[in-house]
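give me a 3D structure for the following:
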Amino acid sequence: MRASAFVYPWDVNGDPEAPARIAGLGVAQVTLASAYHSTRALTPRHPRHRVVTAEYAAVLYPPGPRWSGRMLRPYPAGDWAPGDAFGEAADALARAGLEVHTWVVLAHNSRLGAEHPDTSVVNAYGDRYPWAPCIAQPATRAYLVDLAVEAAVRPGARGTELESLGWYGLAHLHAHDKTGGVGLGDAGQYLMSLCFCPACRDGYGEQGLDPEELAGGVRAALEPVWRGAPSDGGWAGVEKLLGAERADGTRAWRDATARSLQEAAVRAVREAAPEGFRVLLHADPVSYHCGANAGVDPGHILGVADGVVVPCTGGAGLVVPFAREAREGAVIAANFTVVSGMGGSPGTLAEDAGEARRLGATELRLYHAGLASDGDLDAVRVGLRRC
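The predicted structure is shown next:
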């Protein structure tokens, strides 16, 4: 199975040994971040630093002239990835014999929400989620499509992997997070992720729902949850809390909104890319799920993109819905965390990859070559040889 390792430019730039080290893992490809959200990352082998703090969501290359005069535009990175950090790292990795694909984070941007609060998801209580741009708003959609094109089709890249190309919601790996005190479950997370910005209120109206009545219904449905009642049960749990008609109306609006954005972004990337350029989405096969792995309909997305990257660290079961819908040549990449300190299991990579392949995966993704310890990387080398 073809394997690719995720990498940040700061893992490579300034470390002359990094490209050969990554190639030595046995991967054929790297998925190199070109647009990324804020983060704090360890660099356990870098000769110049041990911690990199990316203070805000940024592009890791100089943004182009298409953004001139626009209100919504990407931010160039600070000193954690100066200049064309992506291009510098891509060149070094390519010289080591690795095929470079871009890693593009889209609808996840806290600085955008802080500076332009009207772009953010607004829940039924009126709370804004600055990390979550609302993908229903026309200006935000135009920004995301253009960002996908520019950040995906970088010089030398042979493909792209688009992350968070869909709805983002309440769940967020936020610094000093204090939101776990109530177990919201799958259904509660959905209700707390419904957006009530003006664009979404209009969208609910198109589904025959009164947005004020709907917001009140969401608050009423969640009241027992705040007191400790369970809110799990998948979509049936959402219907139980909100009522089937209202639940289905919200999902119809949100599914259609996400699908049309995904179609527009993939189409625009393909129009700008050279022949043979692969476009994959980080995806979850449950369309109402939110987050970095955007909820999708497997049959639809595999008719739009060249494939998907599927989270598999807790097991490869999410591969199955995509494998059932895959056309010939579709990529279904099983994504495994190989950083033991982040819950990964690099020592069982060969077995995990074998199970993913049995379930229908065609490729592997390894998260993350820059964050992993030396021991984790040794285990990856062994595991890939066994594969």
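
every contact and neighbour count from this point should use C-alpha atoms.
Noted.

doesn't residue 101 lie inside a helix?
No - per DSSP: H, G, I helix; E, B strand; the rest coil, residue 101 lies outside any helix segment and is strand.

count of neighbours near it?
If you count neighbours by other C-alpha atoms under 10 Å, residue 101 ends up with 27.

please give me the structure for this one as well, since I'd like to look at both together:
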Amino acid sequence: MRTSTFVYPWDVVGDPDAPARIADLGVRQVTLAAAYHSTRALTPRHPRHRIVTAEHAAVLYPPDAARWAGREPRPYPAGDWAPGDAYRAAAEALAGAGLDVHSWVVLAHNSRLGAERPDTSVVNAYGDRYPWAPCVARPDVAAYLTELAAEAGVRPGTGGTELESCGWYGFGHLHAHDKTAGVALGDAAQYLMSLCFCTVCREGYAALGADPDEVAAGVRRSLEPVWATGSQESGWPAVEKLLGADLAALVDAWRGGVARGFQEAAVAAVRAEAPPGFQVLLHADPASYRVGANTGVDPAHILGVADGVVLPCGGGAAPAMLGPFADHRTGTSVLAANFGVVSGMGGGPATLADDAVRAAELGATELRLYHAGLASDADLAAVRAALSQLGG
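Presented below is the predicted three-dimensional model:
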């Protein structure tokens, strides 16, 4: 199977040994961040630094001033964590080591945008804004993210793109000094906490025949027992149990239509910008109601729109992730199984060979490894051994 590892530009720029080290793992491709959210990242082998702090969501190349003239929102340029055209410098160095380069583009995840433009954010049923989560139902947000997908996805020297957060974002978020675990929330309760009630979403519910105030009140009523005892219930039946089947169907109809339309527009924008043969994948989850980096999709729909998906398969999730796509894939569909290989972040590099074989049996056509820049030397050695065992 074709194998790619995720990398940040700052893992490569300024480290002349990085491209060969990555190529020596046995991967054929690198998925290189071109637009990324704020983060604090370890660089355990870089000759000039050990910690990189990306202070806000940014593009890691110079945005085209003419493209964005007069437009709001617009992408934020990076600071000193990715100066100049860091993406291009890293891509050229990696290509020089014989690696194919695809871009990695984070879309609906941008805390600076939400802080500076609160009107762009998801608003929950209690009226709380999620500044990290742009609402993709808002026309200005969708237009901005679609244009960003095209510009950031199709960079010089790039043969394809992977779009992360290409859909709804919501409650779940890795946040500094987080204090949200006091009440257990399964994915059903997290979904209810992710439902948006901004002005556009309220209009959407109304267009389907519902009073948006009553919808929000229904969500709050459904969550009352959860605040008392917590809930670990997961799955769409659990959502229907909490919210009621009729109300669950209504919000799903609105959000599903928005997500599918946004995904179609983002992929179309990339393809309009890209040369023939340019691969477009989405980081995805086959449960269409799920939100976040691996956004929920309708498997039948998305395999008719994009060239394929990248699926989180670690921790025994491969059957649940890969299975729903089996009946809808064509001979050219890409199902990339993504495995964490950073032990300190819960990854399993020691079991990678077995995990990859199992994923292939379930229909995976490619592998993704998260993340060569963050992994320890021991983790990288385990990856190298696994890929050697698999034949590359």
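
buried set for the lengthiest helix in the first structure?
In the first structure, with assignment by DSSP state H, the single longest helix is helix 244-272. By 16 or more other C-alpha atoms under 10 Å, the buried positions in helix 244-272 of the first structure come out as 246-251, 253-255, 257-259, 261-270.

quick one: the strands in the first structure?
2-7, 29-36, 39-42, 51-54, 58-59, 99-105, 120-122, 128-133, 159-163, 278-284, 294-295, 307-311, 331-337, 363-367 (DSSP state E).

turn the ones you listed into TSV, including distance to residue 176 of the first structure.
Below are these laid out as TSV (distance: least, C-alpha to C-alpha, whole Å):
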stretch	distance to residue 176 of the first structure
strand 2-7	25
strand 29-36	20
strand 39-42	13
strand 51-54	15
strand 58-59	21
strand 99-105	22
strand 120-122	21
strand 128-133	15
strand 159-163	23
strand 278-284	26
strand 294-295	24
strand 307-311	24
strand 331-337	22
strand 363-367	23
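
out of those, which one sits most buried?
Comparing these by mean neighbour count (mean count of other C-alpha atoms under 10 Å), strand 120-122 comes out on top with a mean of 28.

once aligned to the second structure, how far is that strand on average?
Taken over the aligned residues, the distance from strand 120-122 of the first structure to the second structure averages 0.1 Å (mean C-alpha distance after the TM-score superposition for the first structure).

could you tell me where that strand falls in the second structure?
Mapping strand 120-122 of the first structure onto the second structure (TM-score structural alignment) gives residues 121-123.

chain center to the matching stretch, what's the gap?
18 Å (C-alpha atoms, centre = their mean, to the nearest Å).

and what of stretch 94-105 of the first structure?
18 Å.

what comes into contact with that stretch?
Residues from elsewhere that reach stretch 94-105 of the first structure, judged by C-alpha atoms under 8 Å, 6 or more residues apart in numbering: 19-20, 23, 27-37, 90, 93, 148, 151-154, 156-165, 292.

what about it, start to end distance?
22 Å (C-alpha to C-alpha, to the nearest Å).

ok, for residue 102 of the first structure, nearest residue in space, not its chain neighbours?
residue 160 (4.5 Å; C-alpha to C-alpha, 6 or more residues apart in numbering).

neighbours of residue 365 of the second structure, how many?
19.

and it, what pairs with it in the first structure?
Matched by TM-score structural alignment, residue 365 of the second structure corresponds to residue 362 in the first structure.

name the nearest residue to that match, ignoring sequence neighbours.
What sits nearest to residue 362 of the first structure in space, not counting adjacent residues and going by C-alpha to C-alpha, 6+ apart, is residue 332, at 5.3 Å.

any idea how far the residue nearest to residue 102 of the first structure is from residue 290 of the first structure?
21 Å.

ditto for residue 296 of the first structure
10 Å.

what sits against residue 29 of the first structure?
Applying C-alpha under 8 Å, 6+ apart, the residues near residue 29 of the first structure are 3, 4, 5, 98, 99, 100, 101.

what do you get for residue 171 of the second structure?
With the criterion set at C-alpha under 8 Å, 6+ apart, residue 171 of the second structure makes contact with 130, 190, 191, 193, 194.

I'd like to know how far it sits from residue 349 of the second structure.
Computed as C-alpha to C-alpha, the residue 171 of the second structure to residue 349 of the second structure distance reads 29 Å.

what's the answer for residue 167 of the second structure, then?
29 Å.

now the end-to-end length of stretch 184-197 of the second structure.
The first-to-last residue distance of stretch 184-197 of the second structure comes to 23 Å (C-alpha to C-alpha).

contacts for it, please.
Here stretch 184-197 of the second structure makes contact (C-alpha under 8 Å, 6+ apart) with 122-125, 127, 135, 169-172, 212, 216, 219, 223, 226, 230-236, 238-239, 242, 251, 289-291.

now with 6 Å?
Here stretch 184-197 of the second structure makes contact (C-alpha atoms under 6 Å, 6 or more residues apart in numbering) with 122, 123, 124, 170, 171, 230, 231, 232, 233, 234, 238, 239.

gap between it and the chain center?
With C-alpha atoms, centre = their mean as the basis, stretch 184-197 of the second structure stands 18 Å off its chain's centre.

thinking again about what came up before, and residue 167 and residue 349 of the second structure? which has more neighbours close in?
residue 167 (34 against 25).

right, and the more buried one touches residue 260 too?
No - applying C-alpha atoms under 6 Å as the test, residue 167 of the second structure and residue 260 come out as separate, 8.0 Å apart.

before we move on, the earlier item: buried subset of the contacts of stretch 184-197 of the second structure, written for ChimeraX?
Buried members of the contacts of stretch 184-197 of the second structure, defined by 16+ other C-alpha under 10 Å, are picked up in ChimeraX with:
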select :122,123,124,170,171,230,231,233,238,239
